[in-house]
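In: what follows is a predicted protein model with its sequence.
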Amino acid sequence: MDKASKILVFGAKGLIGAALARRLRQGSFKNLILADSDTLELDNRKKVYDFFAKTRPDYCIIAPIKEGGIVANIRYPAELIYQNLSAQTNIIDSAWRVNVAKLIYLASSCVYPKDCRQPIKEEYLMSGPLELTNAPYAAAKISGIEMCKAYNLQYNTRFISVVPATAYGPGDNFDLNTSHVIPALLAKFHAAKINNTPYVTIWGSGKPKREFIYADDLADAVLFLMRQGRLTEVVNIGTGVDVSISRLAQLIKRTVGFMGKIKFDNEKPDGVARKLLDSGLLFSLGWRPRVSLAQGLLKAYGLYKKSIC
């Protein structure tokens, strides 16, 4: 991949897609092609193929098309499975048809089994039942991984799937109905601080542990892998560090400067008890994250305050 390569990024308006576009521009890549569901009907096979045939990209990255946190997964399971399945199917097939040199498909850590051994190795994929709260979305993502594998096997393509930890950062979604945990908590604690609310209520027990990665670090890792030679077909991208939701809430409370209490709603589901990726393969290639969770939360909160001014 050189500076003159045509690089197509899907999901370019989302958190991860925007981070990828930002990093590519910072790296002086000039021939960027950015697409998302607002500019292209991703569930229309012909329109997606025609787009590929017209733009003829050398490389393709499929950032998340439709995603969300636990609330979104409970409320919109049909939308999550349909929009992701249809879009990724059309994109992967079209990439093969126009001879894209390399494709990276971003999956999700929810593809791993509910009661998975920790830390989670790539080989644990499909080794047990999924967490029910996000099974439809996970099934769509697993289908994308398997489609990449199938095309590699039959057509000798170079399609790689990456499984990232939960990303957060610039351009995040702060809608409490569809956001992931960090932007949701930043918005909740900020509102409580401004309104002098005595406490913030958080879903579940606070006991589950999660791993988070700053969006720009994730983008760096994806581009790092794009520049590598032939790799295994699935690669985890994480930080190697997880945190309980309870501890995360305390960190965000301190970051925001909220002085009230934290309450946990034990009637709400926790989801998987722990999700810590084993990123040993990626680390062995020489990549490491740069932004710690504490640093990332400060950055994210600063960006959130600017976004609501």
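Out: It's in. Treat the numbers as computed from the prediction; the structure is a model and nothing was measured. Numbering: from 1, shown residues only.
In: contacts, neighbours, all on C-alpha from now
Out: Will do.
In: name the element residue 287 belongs to?
Out: Of the helices and strands defined by DSSP states H and E, none includes residue 287.
In: list the contacts for it?
Out: 221, 224 (Cα atoms under 8 Å, 6 or more residues apart in numbering).
In: try it again at 7 Å.
Out: residue 221 (Cα atoms under 7 Å, 6 or more residues apart in numbering).
In: and it, how far is that from residue 218?
Out: 11 Å (Cα to Cα, to the nearest Å).
In: cool, residue 67 as well?
Out: Residue 67 is 16 Å from residue 218, by Cα to Cα.
In: more neighbours, those two?
Out: Taking neighbours as other Cα atoms under 10 Å, residue 67 and residue 218 compare with residue 218 leading, 25 against 21.
In: which residues touch the more buried one?
Out: Residue 218 touches nothing, counting by Cα under 7 Å, 6+ apart.
In: now with 10 Å?
Out: Listed by Cα atoms under 10 Å, 6 or more residues apart in numbering, the contact partners of residue 218 are 16, 19-20, 164-168, 212, 224, 237-239, 289-290.
In: can you give me the helices for the stretch 201-309 of the chain?
Out: In the stretch 201-309 of the chain, the segments counted as helices under DSSP state H, counting those that start in this stretch are 215-226, 245-256, 280-284, 293-307.
In: just those: most buried one?
Out: With neighbours defined as mean count of other Cα atoms under 10 Å, the helices of the stretch 201-309 of the chain peak in mean count at helix 215-226, which reaches a mean of 21.
In: and that one with helix 293-307, angle?
Out: Helix 215-226 runs at 120 degrees relative to helix 293-307, counting by axes from the mean of the first three to the mean of the last three Cα atoms, to 10 degrees.
In: next, the one to line up against it:
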Amino acid sequence: MTTMTDARPRIFVAGHRGMVGSAIVRALAARGNAEIVVRTHAELDLCDQQQVQAFFASERIDQVYLAAARVGGIHANNTYPAEFIHQNLAIATHVIHAAWQHGVQHLLFLGSSCIYPRLATQPIREDALLTGALEPTNAPYALAKIAGIMLCDSYNRQYGTDFRCAMPTNLYGPGDNYHPENSHVIPGLLRRFHDATSLGTSHVSVWGTGRPLREFLHVDDLASACLHLMALPRDDYRQAAKHGFLNVGSDDEVSIAALASLVAEATGYPGTIGFDPSRPDGTPRKRLDCQAIASTGWRPRVALREGLQETYRRAVADGRLAAQPLASAA
């Protein structure tokens, strides 16, 4: 098997068609010193243990970026809780176990900031994990991601593997999901304001009160953080990741109301913005403490305003915001 110091390790990016996986593939391709291995869902169902075992047995994988996941916003998490916990648990369990069985020493598991308690002290440090109740709207997804962290830690302790974990904040950027009901907040708002601008609608109503505070990170910044973390010497990573994982964020936050204004600006929407307090807000505030990853030398580079404008331009150019009924947008 290839070692970390060899010129072209075989790197499996699980979930390469998703926003995070595709960003990691772009970053690896730009670096140019790896053989990138990808499979579509039709070619490899990560929820099927036998398929995962057969894949690792035949492909001689050296490194894994585990970015595959069932993801969505508040509406999707509330509507499909069984799928969110089952599929994400299955993906983590099957891939991490097979990676160990077939000699993969280097794996990066991608989690989410929703692993933390709903009312965690802000900004949220890594040691806040499991210190309080989760946000009910995404608890099934969060529990699956917590299990992934524990899997990596357990295999590291028992078998000496080098499985690492990154917990990103709320993400946006190229390749996002703009489904009118199952998207996250930024693509959902981009969809709403784009449709309103296209249809000449004079008023857009946003879910919730607009008061919750959120932190957002461009997905290309996350990809750079992932490659950075995988390249760290083991002792340096362990010294920074004292709790088995590292937060990855932008070290900035914005209210949903202010975010809506920035999205309106990016899309050229000229109308008014209102808020619907009958809809859930979710966690009132969620900002990550990123001192640990900063201590390793990594910093984000994409500012939110510029990132939103570029994300919108690319979504329009790629046809991801083709007309859909505004009334069904969440």
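Out: That came through, no problem. The structure displayed is predicted, hence computed values, not measured ones.
In: picking up where we left off before, I'd like the helices of the stretch 201-309 of the first structure laid out as TSV, including distance to residue 48 of the first structure.
Out: Below are the helices of the stretch 201-309 of the first structure laid out as TSV (distance: least, Cα to Cα, whole Å):
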stretch	distance to residue 48 of the first structure
helix 215-226	22
helix 245-256	39
helix 280-284	31
helix 293-307	33
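In: out of those helices, flag the one nearest residue 34 of the first structure.
Out: helix 215-226 (14.8 Å; Cα to Cα).
In: how close does the closest one sit to the second structure?
Out: On superposition with the second structure, the mean distance recorded for helix 215-226 of the first structure (mean Cα distance after the TM-score superposition for the first structure) is 0.4 Å.
In: okay, that helix sits on what stretch of the second structure?
Out: Using TM-score structural alignment, helix 215-226 of the first structure corresponds to residues 219-230 of the second structure.
In: what does stretch 117-134 of the first structure give?
Out: Using TM-score structural alignment, stretch 117-134 of the first structure corresponds to residues 121-138 of the second structure.
In: chain center to that stretch: distance?
Out: Taking Cα atoms, centre = their mean, to the nearest Å, one finds the center of stretch 121-138 of the second structure at 17 Å from the center of the full chain.
In: repeat that for stretch 224-240 of the first structure.
Out: Distance, centroid of stretch 224-240 of the first structure to centroid of chain: 15 Å (Cα atoms, centre = their mean).
In: and what of stretch 100-118 of the first structure?
Out: On Cα atoms, centre = their mean, the centre of stretch 100-118 of the first structure falls 10 Å from the chain's centre.
In: okay, now that stretch: how far is its last residue from its first?
Out: 35 Å.
In: any idea how far residue 92 of the first structure is from residue 106 of the first structure?
Out: Applying Cα to Cα, the value for residue 92 of the first structure to residue 106 of the first structure is 12 Å.
In: list residues touching both of those two?
Out: 61-62, 144.
In: residue 86 of the first structure: which of these is nearest?
Out: residue 144 (10.1 Å).
In: tell me the SS of the closest one?
Out: With DSSP: H, G, I helix; E, B strand; the rest coil as the basis, residue 144 of the first structure sits in helix.
In: what do we get in the second structure for it?
Out: Aligning on TM-score structural alignment places residue 144 of the first structure opposite residue 148 in the second structure.
In: that match: what's it in contact with?
Out: Taking Cα under 10 Å, 6+ apart, one finds 88-93, 96, 109-111, 142, 154, 165 in contact with residue 148 of the second structure.
In: buried subset of those?
Out: Among the contacts of residue 148 of the second structure, the ones that count as buried by 16 or more other Cα atoms under 10 Å are 88-93, 96, 109-111, 142, 165.
In: which one of the residues you listed sits closest to residue 317 of the second structure?
Out: For those, the nearest to residue 317 of the second structure is residue 110 (28.3 Å; Cα to Cα).
In: check contacts around the closest one.
Out: 20-21, 65-69, 92, 145, 148-149, 164-168, 222, 226, 245.
In: ditto for residue 283 of the second structure
Out: 114, 117-120, 134-138, 212-214.
In: the residues you listed, buried ones only, as a PyMOL selection?
Out: Selection of buried members from these for PyMOL, criterion 16+ other Cα under 10 Å:
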select buried, resi 114+117+118+119+120+134+135+137+138+212+213+214
